[in-house]
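Colleague: Coordinates only, no sequence provided:
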């Protein structure tokens, strides 16, 4: 009897394993491959034998001509399956903002990582059982295979990705199940693109690779939207958007296209901006809204090229080809003329601020960065107010180089001592500003006053700029102690780790919220730079940035005498000064019929039900918005559109529009297969902090754990043969297999971790980061990166064809630590260089320029740059780690010795979240407790 392989349709190939009664592989006529398929199991479908295969689609774009409706429906709509979303769609090219992947940095990183594993040969300082011979410099280090780095699952994954959703007429998303008990976390999974967005044919009128939003601007927790709320509830996967509307640009990335002709086509009913997902009807004279189906007239000048003063090509318009677009706003979008950029610096000059070196470092940084402050139109205004228990204003007349100090000691009724020359034009008063910044530290050098009138200083800064709006930058070195907003030290070690601890994470004074709302109304944003050797009540002070779309930066135990402290602050403060900002911004998110924005997370003030007020939006700040399905969705795809009306810092009113289109599904397996674990992890971080502030820290942890359990229970009941009964496995879809370790990382993050040892300031600052960092920075913050440096591949630390090459990322467990090794652990905020106690002298010499491990000191450090290849590569990796992510953060570097100071060692090892630590479980224990919970036995983690 012929084997089943011989009975396949024409053009198919297979290899049959008679012993185990399964196919080793099946390859269809069009090249789809499926591995290890039991007889009778469903396989990837191909076109039927005897039926012609689908026609090859070409990428020629039809041009618009008056009266030719076909131009909008014919070949132009299906021209390129990559962008039209047909069954043959491939992965969309990324429109900038690629996440950095451990192992490779560059555009081709994802493809490269699915290919061959890193070369097995690596320079090694140590061969098991013997010390290495050190011959002719580092180039002669011995070779050894990398220990225990499994490649097979990734290669198998590559095969699975190749098959996903490729069977014509089959499901959009192919579901693969993973058993969490036998699949340890693979760090590279977190850096892969989210599940591919597979739109139905003809949904997009543009073949552009940029027609749908890049995940770095906007990503959804689900890339296939359930058609009913009951289906969403059954899946238990939250539905939300993660939005970073003002994402920074890295070198080589294209800027957001700008439409300058002020021809803005919007739906008359729902106010949606025209985008690549509308339809043109009536011979191209009208367009149908993709959200509410309203028919709208095409503006007369839409097809006119105003630059060349001739008819234009409609298909070439940026708003029909790009999902992220910016319009120059006409006058009807302005309540007043565009404001100039305004910066008011409030500098604490009390005794501790001067003695710590904060005042000298801050004034020097401002002075060195005056040219970087956005001022293209030379309208930028600047003021400097110093404060201790009094306020010190500075009059800076234009053309003068001799500023005058004016002292206001009445802090109960704050007034401006002079109506002019306090807020001055940066270009006109440059000389006086430079003179003042060079003298402030000397003026207050002998200041012995202890105390802080921060609240009155804020009121003074507000009065100065309220008519215009702008940004207040507060540099504070002590707890506000007098006047409005005065705070008391409420740090109490006995409360830490108890149910009352969450009270320390809430604002102690209503001043900071009510003042923030006043600021928001006047388009004033506040950034906080907090330095203190003691308690500074980050929880209260961070309310100001939270409600005014600012940011909090915290420098505990700052001392500028340590060059590392001065460098970190100067680097971050300089980046913030140079950062372009969106002024007097409002943001609204619209969605297709049946969807509603339900709740909002991030730094802003909700002005009405769905209008977010953001006085000055910094780059790379992220927002999470939860979505409800209010009624059944009948359309094959839905659209989410974010519009941010703002003034640029060079005085132009603009509208930034970000459009994301997603398919709909009534199939539960597609809901699971489309889930984006990174977006879900980002949402969970926001929800956890919200819960910690409104309830208790314990409730916050229980909430996140329970949400994960609900997803696993739903998956087990709906997608596995085990159903509702007990199971020996813990099943989850392959695209969600890193979600449990992300949740574990969140539960172990200092923002919500169970501990009686975390100071409230440290915890509150961590919560600020958890609710404002974009996913690209947040994911390493809750799941750090771990590299082995002593035996990294020879190409790691160098620049390759596809960009900078990082070492392969290791799972976060101390099992990977070796006593002779050198390791790097980093979370985007801190970098640890972990040195094993048996590290050979040559390694210590090559990296630290010291003779042996014994003389090496642990702690905050700057690594020397030495003239040997290994030092150059290690320094390059540290530099790239600091540079590669967006944002102003400049992580400190700590050397951690294997047998060094216990607190520092425990801090570094706490980043290895797959290990057991204190009362917190290891990953294996965590997954085991999840299994028990899913099977209906056992308590929490």
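Modeller: Arrived safely. Since the structure is predicted, the reported quantities are computational estimates derived from the model, not experimental observations. Residues are numbered from 1 along each chain as shown.

Colleague: going forward, measure contacts and count neighbours with C-alpha atoms only.
Modeller: Noted.

Colleague: Strands of the stretch 501-650 of the chain, start to end?
Modeller: 524-532, 552-556, 582-591, 595-601, 605-606, 611-617, 623-629, 637-647 (DSSP state E, counting those that start in this stretch).

Colleague: Turn those into a markdown table, columns for mean neighbour count and distance to residue 821.
Modeller: Listed next are the strands of the stretch 501-650 of the chain as a markdown table, based on neighbours: other CA atoms under 10 Å; distance: least, CA to CA, whole Å:
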| stretch | mean neighbour count | distance to residue 821 |
| --- | --- | --- |
| strand 524-532 | 25 | 35 |
| strand 552-556 | 19 | 30 |
| strand 582-591 | 23 | 46 |
| strand 595-601 | 17 | 42 |
| strand 605-606 | 20 | 49 |
| strand 611-617 | 26 | 44 |
| strand 623-629 | 21 | 40 |
| strand 637-647 | 23 | 48 |
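
Colleague: Of those, which is nearest residue 680?
Modeller: Comparing these against residue 680 with CA to CA, the closest turns out to be strand 623-629 (10.0 Å).

Colleague: Now do the closest one and strand 582-591, the angle between them.
Modeller: Between strand 623-629 and strand 582-591, the angle comes out at 20 degrees (axes from the mean of the first three to the mean of the last three CA atoms, to 10 degrees).

Colleague: sorry, back to before: and of the strands of the stretch 501-650 of the chain, who's closest to residue 826?
Modeller: Counting by CA to CA, residue 826 lies closest to strand 552-556 out of the strands of the stretch 501-650 of the chain; the figure is 17.8 Å.

Colleague: Nearest to residue 857 among the strands of the stretch 501-650 of the chain would be which one?
Modeller: Taking CA to CA as the measure, these were each checked against residue 857, and strand 552-556 came out nearest at 21.3 Å.

Colleague: try it against this one:
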């Protein structure tokens, strides 16, 4: 019999969830009037989602490749089987596959994941997932076909991340790119954003949490990323910044995100920032009076009550569209948004208020308040590393 523990307690006090396929759920119930609703929501989600019990997962591969490393919340009593108290629709497992033999283009590579589990009805079942992958003999084809979202990993230490990124891009420049000036940075089409993602991982709370972070917050960040699926980890490291001041009230689509940089913020704009855990609404001081009136029920940004954690329910198309959009994002992320230690769900941030410093921490293309480099500076550093490897 295997047990699954979801830790509704201070993270630093409990490591059971890591070994039993549970998850850390950080709650701060010293402010029950604010955190109580989020706790109820998390518990409801925890017990109502599709789930499998007493599971064993094994990964098999075709000749020439093998699974070498496994990442996630589980227990391994041997080198092949991942034992999971439960597994549900919100979690993922990462594994690293290495090739240690010659591969031919004709044969390809095959990966099979078999999950033996008990259903909610008590039936013992087996689910098998097969994946067939093509191989190639030209390095250019490899770089052209890679999946950037699964290339980046938060596990390696900072130096190893930078070195591996530089080696990959230097290899492309040497073997695949057309001849060009040494001063020009050449990146594969499918990996143009790799330096950006690497810089975001380096600046994340899980890897570089500053001295202002508590042990509990750091532990929560480190454990949360180990069970995220690929879409969740991408938005966690590079948050979505969504402009709302020009939103189409007749559309049900989420507006296209913009680059996560303070240079993109307008004084007369309103932006929603989310990374799957935190949810901010930034309001410029010069946003239009009509927009503020429709959404907040006041005449100017200066009059907005930024202590609110939910928007007013005002009966007009713009207010309803904004509230629906926020709810859609919460549903996508499967859990209530939170912020810091005190406030849950939506956090209002007015331009030039003190809370704006916290908001800007998530503008990952900018230079960090802790001195971490901007994306542009990191790109220049990466270019220097690549040139050093090629010289």
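Modeller: Perfect, I can see it now. Everything numeric here is computed off the predicted structure, so don't read it as measured data.

Colleague: Of all the strands of the stretch 501-650 of structure 1, which one is nearest residue 932 of structure 1?
Modeller: When those are compared by CA to CA, strand 623-629 sits nearest residue 932 of structure 1, at 29.5 Å.

Colleague: Mean deviation, the closest one versus structure 2?
Modeller: Superposed on structure 2, strand 623-629 of structure 1 shows a mean distance to its aligned partners of 1.1 Å (mean CA distance after the TM-score superposition for structure 1).

Colleague: what stretch of structure 2 does that strand fall on?
Modeller: Residue correspondence for strand 623-629 of structure 1 in structure 2, counting by TM-score structural alignment: residues 93-99.

Colleague: what's next to the matching stretch, contact-wise?
Modeller: By CA atoms under 8 Å, 6 or more residues apart in numbering, the surrounding residues in contact with stretch 93-99 of structure 2 are 64-73, 226-227, 229.

Colleague: if you set the cut-off to 6 Å instead, what comes out?
Modeller: Residues from elsewhere that reach stretch 93-99 of structure 2, judged by CA atoms under 6 Å, 6 or more residues apart in numbering: 64, 65, 66, 67, 68, 69, 70, 71, 72.

Colleague: Sketch out the helices for the stretch 51-200 of structure 2, chain order is fine.
Modeller: 139-145, 148-151, 158-175, 194-203 (DSSP state H, counting those that start in this stretch).

Colleague: In structure 1, point out the residues matching the shortest one.
Modeller: Under TM-score structural alignment, the counterpart of helix 148-151 of structure 2 in structure 1 spans residues 677-680.

Colleague: picking that back up, tell me which of the helices of the stretch 51-200 of structure 2 is the most buried.
Modeller: With neighbours defined by mean count of other CA atoms under 10 Å, none of those is more surrounded on average than helix 194-203, at a mean of 23.

Colleague: Please pull up the helix or strand immediately following it.
Modeller: Sequence order places helix 205-208 as the next helix or strand after helix 194-203 of structure 2, per DSSP states H and E.

Colleague: mean shift between that following helix and structure 1?
Modeller: After superposition onto structure 1, the average distance of helix 205-208 of structure 2 to its aligned residues comes to 1.1 Å, using mean CA distance after the TM-score superposition for structure 1.

Colleague: What does residue 576 of structure 1 correspond to in structure 2?
Modeller: Across the two structures, residue 576 of structure 1 finds its equivalent in residue 46 of structure 2, going by TM-score structural alignment.

Colleague: Run a quick neighbour tally on that match.
Modeller: 18 (other CA atoms under 10 Å).

Colleague: I'd like to know how far residue 823 of structure 1 sits from residue 874 of structure 1.
Modeller: Distance of residue 823 of structure 1 to residue 874 of structure 1, given as CA to CA, to the nearest Å: 10 Å.

Colleague: swap in residue 155 of structure 1?
Modeller: On the measure of CA to CA, residue 155 of structure 1 and residue 874 of structure 1 end up 29 Å apart.

Colleague: And residue 354 of structure 1, by the same measure?
Modeller: Going from residue 354 of structure 1 to residue 874 of structure 1 by CA to CA gives 36 Å.

Colleague: for residue 84 of structure 1, same thing?
Modeller: Distance, residue 84 of structure 1 to residue 874 of structure 1, using CA to CA: 45 Å.

Colleague: coming back round to it: could you dump the helices of the stretch 51-200 of structure 2 into CSV with distance to residue 266 of structure 2 added?
Modeller: Conversion of the helices of the stretch 51-200 of structure 2 to CSV gives the following (distance: least, CA to CA, whole Å):
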stretch, distance to residue 266 of structure 2
helix 139-145, 36
helix 148-151, 30
helix 158-175, 33
helix 194-203, 23
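
Colleague: Just to check, residue 641 of structure 1 is in contact with residue 590?
Modeller: Yes - the pair residue 641 of structure 1 and residue 590 passes the contact test of CA atoms under 6 Å, sitting 5.2 Å apart.

Colleague: Where in structure 2 does whichever strand or helix holds residue 233 of structure 1 align, residue-wise?
Modeller: Assigned by DSSP H and E, residue 233 of structure 1 belongs to helix 229-235. Under TM-score structural alignment, the alignment places helix 229-235 of structure 1 onto no residue of structure 2.

Colleague: any idea which helix or strand comes after that helix?
Modeller: From helix 229-235 of structure 1 onward toward the C-terminus, using DSSP H and E, the following helix or strand is strand 240-243.

Colleague: Which secondary structure elements does that following strand sit against?
Modeller: strand 218-220, strand 623-629 (3 or more CA pairs under 6 Å, 6 or more residues apart in numbering; DSSP states H and E).

Colleague: Show me the one of those strands that comes nearest residue 391 of structure 1.
Modeller: Scanning these with CA to CA as the criterion, the closest one proves to be strand 623-629, at 35.6 Å.

Colleague: Which parts of the stretch 401-550 of structure 1 are helices?
Modeller: Listed in chain order (using DSSP H, counting those that start in this stretch), the helices of the stretch 401-550 of structure 1 are 430-443, 454-465, 511-521, 538-541, 543-547.

Colleague: Dump these into a markdown table; add mean neighbour count and distance to residue 840 of structure 1 as well.
Modeller: Listed next are those as a markdown table, based on neighbours: other CA under 10 Å; distance: least, CA to CA, whole Å:
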| stretch | mean neighbour count | distance to residue 840 of structure 1 |
| --- | --- | --- |
| helix 430-443 | 19 | 47 |
| helix 454-465 | 23 | 52 |
| helix 511-521 | 20 | 54 |
| helix 538-541 | 24 | 43 |
| helix 543-547 | 25 | 48 |
